[in-house]
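Engineer: Just a sequence and a predicted model for now, questions to come.
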Amino acid sequence: MSFTSYHAKYFAYELTRQRPSNDLGKLTSSLQDAQVDLNPHQVEAALFAFQSPLSQGAILADEVGLGKTIEAGIILSQQWAERKRKLLIIAPSNLRKQWSQELADKFFLPSIILETKTFNEQIKSRNLNPFNQSDNIVICSYHFAKNKAIYIEQTQWDLVIIDEAHRLRNVYKASNKIGNVIKDALQKRKKVLLTATPLQNSILELYGLVSIIDDFIFGDLKSFKSQYSRQLDEGNYDELKSRLLPICHRTLRRQVLEYINYTERRAFCEEFTPSDEEHQLYEWVSEYLQRKKLYALPNSQRQLMTLILRKLLASSTYAIYGTLDALVKKLEKIITKSDVDLFTVLEEDYEGLEETNEEWTEDELEIVNEIEYTQEDIEAINDEIADLKKYRDLAQKIRKNSKAERLFTALEKAFQELQKLGANQKALIFTESRRTQEFLYNLLEARGYKDKVVQFNGTNTDVKSKEIYKNWLLEHKGTDKITGSPTADKRAALVDYFREDATIMIATEAAAEGINLQFCSLIVNFDLPWNPQRIEQRIGRCHRYGQKHDVVVVNFLNIKNAADQRVYELLDQKFQLFDGVFGSSDEVLGAIGNGVDFEKRIAQIYNDCRTVEEIKNAFDSLQDELRPEISEKIQTVRTTLLEHFDDEVREKLKSNLLETKQYLNTFEDKLWKTTQYFLNDYAEFSEDYSFKLVKNPFPNEVIHSGPYMILKPKEGQRKSDIFIPDDTNVYRIGHKLAQRILNACKTNETPIKEVVFDYNGTQGKVSTLNEFIGKSGWFQLQHLSINSFEQEDYLLMACYSDEGEVIPSETAQRFFSLNATVNGAMVLTNEASTIFKDLIYNKRQEIISENSNRNRDFFDVEMDKLDQWADDMKISLEKEIRDLDAEIKLRKAEAKKMLNLEAKVKSQRQIKELEKKRSEKRQTLFSAQDDIDDKKETLLSDIEKRLNQKIEQKELFTIKWKMI
C-alpha cells in the first residue's frame, strides 16, 4: 500500500501506548510478543491481576492443566513492556529451570536463577544485593527466599509471582516458618499467587493465602474464625464470597473445553526379576545403610546421602559401583588423614543432589567440626572398608542388568502403541543416574538403535553432544535462535536433534526441568522418583497443552522387592499419576503440599523396616494417613466461594476471545505495515508475513539479516501450529529491530501537508468511508499522557470536513487504513486552529473525567476494604471483652455461694485480675480504633499523592485531508 510518514507515526504511537488496567487491549502487545496460543481464560486471568492499580495482587487458582504459568508470563511480559523490571518468581526448586526456559521460549524474557552458587558469584562481582537485577527476572526457590529474606525485603519489587502458593496456605500458623518469613519480606510488594488448590482442608487456608497478598482484606485470625468458621455449617457464604471476589480468580477445565483439547495418559508396568547376584547386592547394601553407625556418611547429611545411595542402588549396578568405590576411597582417606568430598562425588552421578539437598534441608547446613578418631574407630573403619569392597567387587562382577534387558521388551510394546495412535516413534527415557545413562546409551547403540540415541543431562559434555552442539551453532549462525548462553543453546541443540534425527533421548532429571518435548508421546521411567511432583513434572514434558496424541507412560517394577511394589501402588493408585486426562488431581497433589515430605516418609520406611511384615505395616499406616482427601463439605465451600456459573463464564470468554482476536489482528497489521514502510529500501518482503534484510537499517548496531517472520495464525490456526523454519527469527513488537523501527517512526518529520487518501485504490475498503469520497477537511493527532495511579496514554483525534461536519474519532482513524499520497505544504488557518482547540479540549476533558471516575472507584474499593478490616478488628476485640464479661459475671455468682472466707478473698482477687484484663482490652479497643484511623490516614495520604494527575500533551501532526 501507499503508506506515508503520517501513517507510520500514528501507528508507532498506537502500537506502543500504555492502556488503562480495565482495557482488554492492554495486553495486546504482550500477546503479540509471546509465542503462545490465544486462550481467552488466560487473557481474562491476566487482566484480573491488573484490574486495579491500588490492588496488592491476586490469587490465580485455575484448575491443573489450564496454564497458570502462561497467565503469569503474560503479566510479567506486560510489566516488562512497561519498564517495570524488578520482577521476582518464587517457585519450588524443581520448577526453577522450567520457569526460566518458559520465559525465554514463550515470552523472550531474560531471567537469572539465584541459588547459592550464582548468589555468591554476584556478590564477588560486587553486586552487594544479587536480587537487585535490572535486566533479568529473578527466580529462586522457597528455601532460598527464606534464607535470603533480608535481601528480598530490601529490593523494590514491581511484582512477585509465587508458584505452587498452596505451600504457604498455613502461613496463619506461627509454626509455618518459611511462609511467615516470605510473607514478612514481601509485605509491601504486589504479588500474584498461583495455585490450583487454594482451599484444601480448612477455610482458614484461604485466610492464610489472602493475608500474604494483603493484610487489610480480613482482620486478624480470631475475627475471621468468629465470622466465617460457622458458615461451613450454615452455608451462608455471600459476604465472604463478595470479599474474595476482587482478589481470587478461578477457571475450571469444563468451562474451556471448546477451546482446548486434552489428550490422555496410557500406562503399563514392565515387571522384572533381578538375578540372584543383583538381589544379593541389594540386600547387602540395604543392610549396610540400616546400620546405626556409618563412618562413610557424615551424620549431618546421613538421611540425604542414604536416600541418594538407595536411588543409585535401584537404578543399576553401574550406578552403585561408582558410589561404593567413592565410599571406599573416602574411608581410606580418613585413615591417611586426608579427605574426599563425598557430596561432590555423588553430585557427578546423581544430578538432582543439590536440589534435593535444598528441599530436604530447612536451614543452612551446620558446620561440622573435624572429628578425632580413636584406635577403636580406626579398626571399625577398616571393617567398613572391607565390607564396601566386597559390595563393590560384586557390583563390578555383575555385567547383565535385568531391568535393562526388559527395557527392550517395553520399548517394543510401547512403539507398537504409538503406531496405533499415529504418533512419532520417539521415546524419552528417564534415569536418576548419569552412570546408568551412559550404560543405557552404549547398550541401545549396540542393540538396534545405532546413531538414533541422544543423551541429555546437566552438563552434556559427551562427544556426541558436543558434535550436535557444534553443528547446531553452524546451522543457526546469525539468527536469534542462538541466545549466547552456551548452556541454553546446547539444550536447544539436543532437543532439536531429538525432534529431527534421534529415536530415543536418555535423560537425567535435568530434562524434567524447563524443556518442551510435546513432539514425543512416550515416557519411560527407567528409575522412578518417590516424589509424586517430580514424576508429574517428568510426564509434563510431553503430556502438556499442544500434545496431539495420547501419551504412553512405562514404569518398571522389581517383583522381588516388597517396598518397591508398595511405592508403585501408592504412586499409581493413590496419586493417579499414570492414567487419565490430567494425571494427579488437584486434591491429591494439593493434599501432600510438598512431595518432599512424602519422599522422606518413604525413605524412612526403607531405612527402618527389615522384614516384609514390617514393610507392609509401615505402608499400610502411610496409606491410612493419606486417605483423608478433601471433604465433601470443603468441596462445596470451594465451589461456592471460588467458582462462577458456567454459562456466565462461557459467554464472557467468547466475547473476550472475539474482541482480543480483533485487537491482535489490527495490532499485527499495523506492526507489519509500519515495518514494510520503514524497511522499504532495506528488506525483501514475502506475503507470508516474513522478510529478509538486504542492508542494515541501523549501521551502528548489530542487526541479524534474518529472515524474520510474524507469527500470524490463519483462520482456525493456532500459533503453535505455525511452521517456523530453523533459520527464522520471530519478529514481534518486543524485538529490538521492531523497537528501533517504532522509535524512529515516532520521530518522523511530519509537517502540515495535504494527504490524499485513495478509497478506490485500496483493497478491503471500509464502507463507512464511502460518504467522504470527493470531500476534504482537516485532521489533527495529539498524544495525551496521564500519570496518576498508573501511566495511561491516549491518542486524541480531531477531524472535520470543509463543510463543517465533525467526524467521530472511530471513523477518522479508519482513514489510515487507506492508501495515501502526500502533496505540498499547507498553512493551518486560524479557523481550523480554533476548531481543533475546542475538539481536542472536549476529548481531553472526557478522558480526564473518565480517568478520575475510575480512580474514584478504585479509591472507594480500597476504603470499603479498610472499613471492613476495621470492623473485623473491632469484632475480635469486642468478642474478647464480652467473653471476659461473661466470665466475671460467672465468677461473682460463684463467689457469693462460697462459705469459706479465704476462698472468697482468693476468688475476689481473681475477679479483680479479670476486671483489670477487661479494662486493658477496652483500652486496646480504643487504641486499635486510633490505629485503624492512622492506617486510613496513611492510605489517604498515599492516594492523595497519586491522585494529582500529571498530564502531558503534545501535537503529533496536522494534515489537510482529501479523499478520492
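Structural biologist: Received, thanks. Numbers count the residues shown, from 1 in each chain.
Engineer: only C-alpha atoms for contact and neighbour calcs from this point on.
Structural biologist: Will do.
Engineer: element containing residue 271, please.
Structural biologist: When elements are assigned from DSSP states H and E, residue 271 belongs to strand 265-272.
Engineer: Downstream of that strand, the next helix or strand is which one?
Structural biologist: Proceeding C-terminally, strand 265-272 gives way to helix 276-289 as the next helix or strand, assigned by DSSP H and E.
Engineer: so where do the strands sit in the stretch 501-650 of the chain?
Structural biologist: Across the stretch 501-650 of the chain, reading from the start of the chain, the strands by DSSP state E, counting those that start in this stretch fall at 504-507, 522-525, 551-558.
Engineer: Comparing the ones you listed, which comes out most buried?
Structural biologist: With neighbours defined by mean count of other C-alpha atoms under 10 Å, none of the strands of the stretch 501-650 of the chain is more surrounded on average than strand 522-525, at a mean of 26.
Engineer: I'd like to know which elements it is packed against.
Structural biologist: When contacts are defined as 3 or more C-alpha pairs under 8 Å, 6 or more residues apart in numbering; DSSP states H and E, strand 522-525 packs onto strand 427-430, strand 551-558.
Engineer: next up, a second structure to put side by side with the first:
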Amino acid sequence: MQRRKLLPIRGSHVKRIGEQDPNRTGIIVDNYPETSSVKVHWVHDKTESVQTVDALVNGFRLGTGVIAPTTSDGRKLGEGQLTQYRKIAGQELLLVEFHESNEKRWLPYQLLSQAKDVKHELVTLKHSAAEKVRLKTLAHAITIWNENTGALSNLNIDPLPHQIHLVHHILNSGNLNWLIADDVGLGKTVETILLMSALQHRKQLKSVLLITPAGLTQQWQEEIIEKAPNLPRFNVYGTDFPTKHEHHWFKNDFVVASMDRLKNKDHLNILLDSRQYDLIIVDEAHRLSRRQYGYKLDSSERFELVAELRKQNQNGNLILLTATPHQGMQDKFIALLELLRPERKSDLLKIDVNPEVLSEFVFRNYKADVTDLDGNFVFHGKTTRSVQVQTNEQAIEFDSSLRKYLKRGYSASKALGREGNAIGFVMTVYRKLAASSVAAIHKALLNRLDRLQNQLSSLDSVDIDEDSPFQGEQEESLAQKSSEKEFFSGEIGLLKELIIDATNLLEHDNKSKQFIDTIITKILKNNPKEKVLIFTEYRSTQQYLAKTLQQKIGADSVNLIYGGMKLDERKQQIYDFENTGQFLISTEAGGEGINLQEHCHIMINYDLPWNPMRLVQRVGRLYRYGQLKRVVVFNINSSDSLDEKVLETMYGRVEAVVKDLAQVQSSEFNDALMDDILGEVSSLIDIESILENAQSEAIERTNQRINEAVEKAKESAELQRDLFQHAINSNDVRNDNPININKQHVAAFISGICELLDIEIMSKLHNDEVWQLRIPPNVMELLQTKRSRHDISFDRKIASTRANTQYIDVDSYLMKLFLSHAMNYNFKGKAAHLHAEQLAASAFMACILTWQNSVGIRKRQDFTILSMENGEIVENTEEILNWLLLPANDAENKPHSIDKRRLFQLTQAFAEKKLAVNINLHTFPEKVHWVSAAVIN
C-alpha cells in the first residue's frame, strides 16, 4: 500500500532529508500538487529551489509560533506554539498549544505555517501601525475581562463594581468552592449570573444544579431567563421534567431544584444514581444546618443532601449563597465551610486561632462599602419611625381576659407533658395573633369555639418549618385545626367571654385607626399616588387590612402576596401594584424573593415579628441596589399586651446596641453600616424563648432576659465581625490591580475599528449613547453581514426601547466580528513605534498570563500591560490605561535608544515572577502569551 503524501502549505518550514544544521531551513512559498513538489525559499542563503516532498522533512523548531488551518468543522484554531514532536506511521506530527482556546492538537507539520510573534515583529519592525496595536491590545483586554467577570456579556443588568470584582476574584482563585455571604440586597443572584456567564465564555459551563428553597425555584429560573438570555435554560425539577426516572436527569444539564424535594431519599437516590453536576449552587445556604453536641453531630436532611452530592463528586464545584452564614453558631458555620472543602477540615477546626484561612473560603461585602461605577455610595439611607398606638379601656379588658385564658391553657399543656405540646403551641400562636391584630385573634377564637361546639376533626401533630418564610401562616393554619375537645374544663365559657371582649375591642381598634389616620393619611397627603409596602405575619391580619384600605381608598388600590400563591398569581399582583395599585400587603412570604426598590420606598410593619431577622429581610425588599430614594420604615408599636411590651423593649434595645456598635466601627458611620450591623445582631437573638417565659415571669425578669440576650448578641456580633474581617471583600480584590474594562473602553474600541475599516459613524444620539453606522460593501463581506446600516447603543435601557438598535456587548454579533477581526493574526498590530507625549514609559508590552490545574485545564488568566519607566518594569499604569481610550499615533520609524532584546528579558522575567507569585494548590503556571508591544518616542 502506497503512503499518501501531504504537500506543505505556504509558510510551512522544511529542511532537506539528512540536513544536520538546524539553521539551514526553508519556507514554502508555493506548491505544485500535480508534481508533488514545492518551491522553497532557503533562509540561510536567500535562494529558492523546487523540491519534491519526498526530499523534505519538518523544519519547525519547538517553541515556534504557528498558524493552523481551519478545522473540518469550520473552526479557526488561530495562533499556537509548538511544544512537542513525534513521528508515527512515517508522519511527522507537532503538538500545537493554541493560545485562545487552550486546546492542544497533534497536527502534521505540512498543515502549519509560521506565525511571527511579538518579539520578532518589534525587533524587525519596518512598518509601524500604532492604531492597530492599540486596537489589538483593547480587543484582548475586553475579551479577557469578560471571561474573568462576565460583566460585558449579553445581560439585562448593569453590574456594580463589588459584583464584578467578586466574580473576578473567585474565578482567578482557581477554585470554584466559595461561600458568597454578601449582605441582603447586594445582588447574590446577579453575582451568580455573572459567574456563570464568565464560565460560559471560558467554555467551562457544562452542567449546573441550582438548589433553592421551594418558593424560589421558578423565580430563579425566570430571573436567569430575564437577566441572561444567552445562558442555557434552567429546567425546574418536578415541573419542567418528571421526577421518577434516572434518564430524565441525563437530559437536563441545567436544573433548578427545591432543597426540600431533593432532600427526600427517593428523589436524592435517583439523582445520585444518575449523574453528577460540574457546578452546584445552593441559595439560602444557612438552611443547611449541622450542629455539634460534644462528639455528636446532628445534621439536618438539607445538610445531608448537599453532603451526599459533595461526597459523590469531590472534584466538582460548590457555591453557597447566604447573607447570614454564621448566626452566632461557630460549629454550624464551620460545617458549611467543610462542605466546600472537606480536605481542609483540620484547618477549619483551628479557625479561632487562624481566622486568616477564611480568605480562602468566604467572600463578603457590606452595604456600607458598596459604590456605583462612579464611586458614589449605592445606598441612600433608611429612616425608621416608631408609631406608638394609644391604649384604651377595651384593650386593657381584652388583654386581661386573654391572659386568664392563656394561663389556663399553658397549665393544661404542662400537666399533660409531651401530649400537651399541641395545647402549648396553640396558646403561643394566639399570643402572636393578638400582637398582630385584634382581627386575627378574634377570628382564631371564633374558629376555636366553632370546633368545640361542632366537634370538628383536629390536627394529629405540630410540624412547623422554622426556616420557612411561611412560618406564621403555617402556625395560623395549624392552630385552626386544634383539638375538638376542651383544653381545660370550662374552656367554652371562657372563650365566649373572651370573644365578647375581642368584639368590643374590634369596634374600638386604635391600632387600625392610627394605621389609617397617623400613617396612611399623612403619606398620601405628601403624595396622593405614593406606593406603600405593608407587612404582616398573618393572613387574617392581611385580609383585615385589605378590607380597611379598600373601604377607605378604593377596591383596586390593594394587592396581596401570601404563601401558597402560584408564581403567576404572585407576579400579577406585583405587576398590578407597580403599575396601577397603591398598596401591596404581604405576609412573610414576600420577605424573600420580591424586589420592589424601583417603584416603592415606604414600608409599614403592621406587626413586629418575634424573629428580628425577619424584619431585616422585610426591609431588604426595598433597601437594596436600585433604590434611588431614602427608604422610610414605619413600625407600629402597641403596648396593649405583655408580649407587645416585650417586643417593643427588645427592638428598642437592639436599636440602641446597633447605634453603639456602628459608632465603634466608624466615627463617620452611615445608615448602611447600621443596617449591616442590624442584620448581624438580629440573626443572633432568640426572642422566642424570652417570650415563652414572659407569661410566667415578672416583667423585671423578662427585661433582664432581654438585656442578657441583646448583650450576648452584641458580643457575638463583634466576634463575628472580627472573624469576617478575614473574609475577602471587593476592597481587597481591587488591590490586585487588574485592568478594569468598562463601556468607555468598548466605545473606544468600536470607534477605532470603525475608523480603520472605513465604517462611517453617521451620527451620535442620546448624549453619544447611540451611534448610527454605515458599513461599506467590502467590510460587509469581511464582517459576514448583508446590512449596511446599523444602529448601536452603549446604554442597555435605550437599546431596549429603541427599534432596530443593537446593544453592544461581547455577545452582540457586530462586537463579536470586530473583536475577532482585531485579534486575528492577519490583522497585524503586534508591534509599533508610538508617539505619545502623555506616556512617561519608554516602551510597553501587553500579555496574557495563564495558569492551569493539575489536569491541564486553564483556571486563571490575567491580561496585563508591562511598561518600562526609567529602566524599571511597572504594571497597568493609569497612563497606559488612559492611552487605550484615544486614537494612537505612529512615531517616525527611526533607530530607538531602547534595547528591544533587553526589554523582552525584563518583561519576561517580571511576567514569570507574577506567574510564580500566584501558584497555589489549584493553579500552576501555564504560559506567558505576548499580545502586543511598542517603543515610545
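Structural biologist: Looks like it arrived, so ask away. Quick caveat, the model's predicted, so the values are computed rather than measured.
Engineer: which one's the longest helix in structure 1?
Structural biologist: helix 830-897 (DSSP state H).
Engineer: hang on, the earlier thing: mean deviation, the strand holding residue 271 of structure 1 versus structure 2?
Structural biologist: For strand 265-272 of structure 1, the mean distance from the matching residues in structure 2 following superposition reads 2.3 Å, by mean C-alpha distance after the TM-score superposition for structure 1.
Engineer: quick check: that strand aligns to which part of structure 2?
Structural biologist: Equivalent residues of strand 265-272 of structure 1 are located at 383-390 in structure 2, counting by TM-score structural alignment.
Engineer: for the stretch 151-300 of structure 2, what spans make up the strands?
Structural biologist: Secondary structure of the stretch 151-300 of structure 2 (DSSP E, counting those that start in this stretch): strands located at 178-180, 208-212, 235-236, 254-258, 279-282, 290-293, 296-299.
Engineer: looking at these, which is buried most?
Structural biologist: The most buried stretch of the strands of the stretch 151-300 of structure 2, if neighbours are counted by mean count of other C-alpha under 10 Å, is strand 178-180, with a mean of 25.
Engineer: And that strand, what does it pack against?
Structural biologist: Contacts defined by 3+ C-alpha pairs under 8 Å, 6+ apart place strand 178-180 of structure 2 against strand 317-321, helix 330-340, strand 362-363.
Engineer: contacting residues for the most centrally placed residue in structure 2?
Structural biologist: For structure 2, the residue sitting closest to the mean C-alpha position, by C-alpha atoms, centre = their mean, is residue 191 at 1.5 Å. If you count contacts by C-alpha atoms under 8 Å, 6 or more residues apart in numbering, residue 191 of structure 2 has them with 163, 164, 166, 167.
Engineer: now, which of the residues you listed sits nearest residue 628 of structure 2?
Structural biologist: Distances from the contacts of residue 191 of structure 2 to residue 628 of structure 2 were compared by C-alpha to C-alpha; the smallest belongs to residue 163, at 18.8 Å.
Engineer: and the closest one, what pairs with it in structure 1?
Structural biologist: Aligned partner of residue 163 of structure 2 by TM-score structural alignment: residue 42.
Engineer: and that match, how many neighbours?
Structural biologist: 24 (other C-alpha atoms under 10 Å).
Engineer: what's the spacing between it and residue 132 of structure 1?
Structural biologist: Between residue 42 of structure 1 and residue 132 of structure 1 the computed distance is 29 Å (C-alpha to C-alpha, to the nearest Å).
Engineer: just residue 266 of structure 1 next, same as before
Structural biologist: Distance of residue 266 of structure 1 to residue 132 of structure 1, given as C-alpha to C-alpha: 46 Å.
Engineer: Compare those two and say which is more crowded by neighbours.
Structural biologist: Neighbours per residue, other C-alpha under 10 Å: of residue 266 of structure 1 and residue 132, the larger number sits with residue 132, 20 against 17.
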